[in-house]
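[1] Build me a structure from this.
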Amino acid sequence: MSRRGNCWDNAPQESFFGHMKDELGERIKHWKTLEQVQCDIDDWIDYYNNDRGQRQLQYLSPNEYYNFITTGEYPTNMALINV
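    The predicted structure is shown next:
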């Protein structure tokens, strides 16, 4: 555990929620019910985990990267990107 007030403690969470707010920005204005909020957030989290590639994860989604790390098999529909 780091010392109190260390800004790096919350960096992953703040990054995730910052991306979520950026990408859901237009939808937020039109939310009228809690069900709309839950549905849009659930859809975005599904997209984030399964389809949205990330540079730090070799342009794979988090679930694709997890499968790559645990099995050693890179997804066949993608070529390795050396960046």
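[2] contacts and neighbour counts: CA atoms only from here.
    Fine.
[3] does the residue sitting nearest the centre point of the chain sit in a helix or strand, and which one?
    When Cα atoms, centre = their mean is applied to the chain, the residue found nearest the centroid is Tyr48 (4.0 Å). Using DSSP states H and E, Tyr48 maps to helix 34-50.
[4] Would you mark the buried spots in that helix?
    Trp44, Tyr48 (16 or more other Cα atoms under 10 Å).
[5] to compare against the first, here's another:
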Amino acid sequence: MNIAYKTLDKLAKSTEDQRGSDTILHSDQGYHYTHPLFQEKVRKMGIRQSMSRKGNCWDNAPMESFFGHFKDAVDYKECKSLCELKHTIDLYIDEYNNHRYQWGLNKMTPAQYRGHKLAV
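    Next up is the predicted model:
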């Protein structure tokens, strides 16, 4: 539970001034995400929680797509330490969010698309 709570704390700090009222946190139905304290923290942050339904892979398709691209693009098994793995993941997330244009986002990067949606 501590990892899930720390993740929410980091999310709160990093997006405090940028979260829209329509922000959604999507997850599966794991223990951490269905726990009442976790759900209360999400509500207090003003975020709507969304969970995959059992047996419905389409609910989590965007994240599965991301991890599919990640596994194709990053040789994460070559990392020699947790620190190196974290650095490798951070580099890929930066590339994915800020430099990788996507057809499904009107040929914008995720960061550009998010800024575009917040400006509307």
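[6] if we can go back for a sec, give me the residues contacting the helix holding Tyr48 of structure 1.
    Contacts with helix 34-50 of structure 1, where a contact means Cα atoms under 8 Å, 6 or more residues apart in numbering, come from Met20, Leu24, Arg27, Ile28, Trp31, Ser61, Pro62, Asn63, Glu64.
[7] Which secondary structure state does the last one sit in?
    Read it as Glu64 of structure 1. helix (DSSP: H, G, I helix; E, B strand; the rest coil).
[8] Counterpart of it over in structure 2?
    By TM-score structural alignment, Glu64 of structure 1 lines up with Gln112 in structure 2.
[9] Same check on the fifth one?
    Superposed on structure 2 with TM-score structural alignment, Trp31 of structure 1 falls opposite Cys79.
[10] distance from the centroid: which residue in structure 2 tops it?
    Most remote from the centre of structure 2, using Cα atoms, centre = their mean: Lys80, at 24.8 Å.
[11] distance of the equivalent of Phe66 of structure 2 over in structure 1 from Thr70 of structure 1?
    Under the alignment by TM-score structural alignment, Phe66 of structure 2 pairs with Phe16 in structure 1. Taking Cα to Cα, to the nearest Å as the measure, Phe16 of structure 1 falls 23 Å from Thr70 of structure 1.
[12] Between the two, point out the one with more neighbours.
    Phe16 (12 against 8; other Cα atoms under 10 Å).
[13] on that earlier part again, please pull up the equivalent of the residue nearest to the centre of structure 1 in structure 2.
    For Tyr48 of structure 1, the residue aligned by TM-score structural alignment is Tyr96.
[14] what about Val42 of structure 2, neighbour count?
    19.
[15] Ok, Tyr113 of structure 2 next?
    Applying other Cα under 10 Å, I find that Tyr113 of structure 2 has 18 neighbouring residues.
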